[in-house]
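A.B. asks: Provided below are the primary sequence and the corresponding predicted coordinates.
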Amino acid sequence: MVKINELMLVTAYALLSLVLTGCSANLVTTTNKKTQLINEETGRFQNLDAGEKSYPLTCKQDCYKPRSDIQCGSDGLCQYTGNKKAFLGGTDFSVKWLGHAAFVIKTSSGETFLTDPVFNDFDWPVNWLFSLVGGEQRKVNVEPDPELIDATDAVLYSHIHYDHFNKSDIETIGRKPGYLVPLNLADHFPSIGANITELGWFSSKKIGDSLVTAVPAHHFSSRTLVPFIYEDNNKDSWNAWLIENKGKTLLFAGDTGYSEHFKVINKRYGDIDVCLLPIASYYSEESPEWYRYVHMTPEDALAAAADLNCKVFIPWGYGNASWGLGDLSSHSALTRFLNMAEKVGTSAEIVILNEGESL
């Protein structure tokens, strides 16, 4: 009888646990694994254009020549003060830059997307370790806006690195919006009852009247050791995101090095109306070639914009709300970018934003 009572107790406990935790379990859908490249020896994800690289252009002189249109105050905060050009995207897309890789993107049909939100700092323990080794912290934090979160239809994550993916922020955002992520990323989510869709490259999901497609980036994946020991685990994939709405396109490139994948995207989806391309975190005295392999220099971003035939080009990754991960200063990447853009030219309309600005 004792054994029967114990069995009943264990069963009841298990059912109670299921009731209590079932409502918080995430719903995960995985789409199109077959389009991803897997290394046959390691069984891990790899880039579309892996191997040694040659780059169209490298800045070697006057890269960081001071500019009058970038002003820094005594508090160390810098701002771009140049003229704002008209946004050729018109009413097709509304774009607000929160800082680093976080954008609020609104379509003309009303869908709202949020990319790579990291509102304050890295998840523990990396935020603590980062402060111990003297890493440059954000000068300005990005605070979560309840109204923005409530209006968000989908959160798009590009990859698992700490400056792009924060578990505590997912708990803040909650389960109201959907989450679109690269393959295997759902395993890292806290159990909040989130609706998560893992998308392999070239697979899509309809959000309202918008079609969101996962496209390649040239990067890597590692959660445990980044940013201190760059061991390329690649157990989880990495994506860029293409949003199509009423015949117009917007590309959020995620963290990426320059490679042939930009030409592949253009060949498959045509010229891109709005390009959100990273220009920072390419600098490292210890390992300059490795840094550039997975992060574009400003001139690499100009080459990528040409490959994509971008109509509007909004750079990101620099700024007061970014971290000093491989950069000389908060606005050194923007300084180099503007100097190189003036030197080599571009057919795209360049739109420079400060954190919190929108067009």
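C.D. replies: Noted; the coordinates are in hand.

A.B. asks: going forward, measure contacts between C-alpha atoms and count neighbours the same way
C.D. replies: Will do.

A.B. asks: give the contact list for Gly326.
C.D. replies: With C-alpha atoms under 8 Å, 6 or more residues apart in numbering as the criterion, the residues that contact Gly326 are Ala280, Ser281, Tyr282, Tyr283, Ser284, Tyr291.

A.B. asks: distance of the last one from Ser281?
C.D. replies: Going from Tyr291 to Ser281 by C-alpha to C-alpha, to the nearest Å gives 7 Å.

A.B. asks: Compare the two and say which one has the larger neighbour count.
C.D. replies: Just comparing Tyr291 and Ser281: by other C-alpha atoms under 10 Å the higher neighbour count belongs to Ser281, 24 against 19.

A.B. asks: So the more buried one, which state does it fall into?
C.D. replies: The three-state assignment at Ser281 reads coil, by DSSP: H, G, I helix; E, B strand; the rest coil.

A.B. asks: Presented hereafter is structure B, for comparison with structure A:
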Amino acid sequence: MTSTISRTGTNLAQRAASTLTTAGLTTANAVTGGLARRGLPAARALGAETAEIRRHTASSPRLRDGMFHNAEQSEPAVDADFRVLLDMIRRPGRPRGPIPVLRPDFADQAGALRATWLGHASVLVELDGMRILTDPVFSQRCSPARAVGPARMHAAPAGVADLPPIDVVLISHDHYDHLDMPTVVDLAARQPGARFVAPIGVGAHLVSWGIAADRIDQLDWWDDQVLSFGHGDLTFTCTPARHFSGRSLTRNLTQWASWVVSGPAHSFFFSGDTGFSEQFDEVGMRLGGVDLTLVAVGAYDPVWPDVHVNPEEAVRVHRMVTRDRVGDAVMIPIHWGTFNLARHSWGDPIARLLPAADENAATVMVPQPGGAIDLVTRSGTGLQDPMWWEVCA
């Protein structure tokens, strides 16, 4: 998609945002924190207050002036251009027809390397007999309130009660379309054996929602954590991403991240939300080629180029983290088709992704929501119609 939109409005908004005082932000957080303590669900969904988050992040060497920053210079994702707002109101990302959704059929035993796409950035990965669930969002809206905010364009393929036993819930950052309070609270209750692995600071939100601190592991960029389960050890490496964080007025109090998860025999990369970064080349060099990548391909826009990759950049990220294994590794596109978060058309991410993958000798498999792919046999459900998305685009 091309655009002739001026950044004048965006730059004005950025300058206006930068004039917000620390006192004003503190007051706003105090108000929402007070509402949360009174039990208002929307206020509670905002998560931990600033002071509590800072108790969790105080040891991070990556804090600067009390906030986290990208390694590369990025323009803040603040947007007040009236034409952009009009474009979003027109909802260009709506599909033309119903999105086909499959109901997953989870096996009793986790496989060697299998991935079930549950919509947006939610993927259930079976890795060497263990199960990792990424950024679970099963609510109707990605918002602190149930009546406003981006709504799902297809039903959730499964609910929390339908999931098999989960070993780890893996979180990339604290935005509402990646960290959904009702979903993670329900998961914590129904999956008492599941651990939560998140970037540093995000654990403060989880604790504020009643999840026990001893179930939470928080990592900073390039930290490792080894967790042991019945089928072996899983190593979680918190790797860089180019994005931002925040659930209210105050931004970047918590870290954002991508992840590499390694089991005894297989490994995968999870991008979370990210703009393009040369740091992914370092991920590939440090951690070797992975077998599977889950890379965001949607919600890109010329107005915010630094915080969401476009499809062509997503293929470059895949190549970087798989390195010399790019011919064998498989990329599953995520972060598209579920919520209308940008101005591109519904099917544009895949229409652009597949030619870019062909040009770069990258293997891409696109399951329907609820579809599962066995990466060992290269087969699965939701792949019978190889161009299923075209009826919606």
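C.D. replies: Structure received. This structure is a prediction, so every number in the text was calculated from the model and none was measured.

A.B. asks: Report the TM-score for the pair.
C.D. replies: Overlay of the two chains. TM-score (TM-score structural alignment, normalised by the length of the first structure): 0.70; 279 aligned residues with a C-alpha RMSD of 2.8 Å.

A.B. asks: of the contacts of Gly326 of the first structure, closest to Phe165 of the first structure?
C.D. replies: Ser281 (16.6 Å; C-alpha to C-alpha).

A.B. asks: Not counting residues beside it along the chain, what's closest to the alignment partner in the second structure of that closest one?
C.D. replies: Per TM-score structural alignment, the equivalent position to Ser281 of the first structure in the second structure is Ala299. Among residues not flanking Ala299 of the second structure along the chain, Ala342 sits closest, at 4.8 Å (C-alpha to C-alpha, 6 or more residues apart in numbering).

A.B. asks: quick one: what's aligned to that neighbour in the first structure?
C.D. replies: Per TM-score structural alignment, Ala342 of the second structure is aligned with Gly326.

A.B. asks: now do Thr237 of the second structure
C.D. replies: Per TM-score structural alignment, Thr237 of the second structure is aligned with Thr213.

A.B. asks: How is the spatially closest residue to Gly298 of the second structure that is not a sequence neighbour assigned, secondary-structure-wise?
C.D. replies: Spatially, and ignoring its direct neighbours in sequence, Gly298 of the second structure is nearest to Trp336 (4.5 Å; C-alpha to C-alpha, 6+ apart). Classification of Trp336 of the second structure by three-state DSSP places it in coil.

A.B. asks: Tell me which residues touch Trp336 of the second structure, please.
C.D. replies: So Trp336 of the second structure contacts Gly119, His120, Ala296, Val297, Gly298, Ala299, Trp346, Pro349 (C-alpha under 8 Å, 6+ apart).

A.B. asks: ok, it to Leu133 of the second structure distance?
C.D. replies: 17 Å.

A.B. asks: which ones are touching the residue nearest to Leu341 of the second structure when sequence neighbours are not counted?
C.D. replies: Leaving aside its sequence neighbours, Leu341 of the second structure sits nearest to Ala299 (C-alpha to C-alpha, 6+ apart; 5.4 Å). By C-alpha under 8 Å, 6+ apart, the contact list for Ala299 of the second structure reads His308, Asn310, His335, Trp336, Asn340, Leu341, Ala342, Arg343, His344.

A.B. asks: any idea which of the residues you listed is the one closest to Leu124 of the second structure?
C.D. replies: Nearest member of those to Leu124 of the second structure, counting by C-alpha to C-alpha, is His335, at 14.1 Å.

A.B. asks: Is it correct that that closest one is in contact with Trp117?
C.D. replies: No - contact between His335 of the second structure and Trp117 fails when scored by C-alpha atoms under 8 Å: they sit 10.2 Å apart.

A.B. asks: okay, the two: which has more neighbours?
C.D. replies: Remark: of His335 of the second structure and Trp117, Trp117 carries more neighbours, 28 against 24, as counted by other C-alpha under 10 Å.

A.B. asks: residue in the first structure matching the more buried one?
C.D. replies: So Trp117 of the second structure corresponds to Trp97, using TM-score structural alignment.

A.B. asks: and the gap between the nearest residue to Arg141 of the second structure once chain neighbours are set aside and Asp358 of the second structure?
C.D. replies: Distances taken as C-alpha to C-alpha, 6+ apart place Ala151 nearest to Arg141 of the second structure, at 4.3 Å, with adjacent residues excluded. Distance, Ala151 of the second structure to Asp358 of the second structure, using C-alpha to C-alpha: 33 Å.

A.B. asks: swap in Leu179 of the second structure?
C.D. replies: Taking C-alpha to C-alpha, one finds Leu179 of the second structure at 33 Å from Asp358 of the second structure.

A.B. asks: Assign Cys238 of the second structure to helix, strand or coil.
C.D. replies: strand.

A.B. asks: just Asp306 of the second structure next, same as before
C.D. replies: Under three-state DSSP, Asp306 of the second structure comes out as coil.
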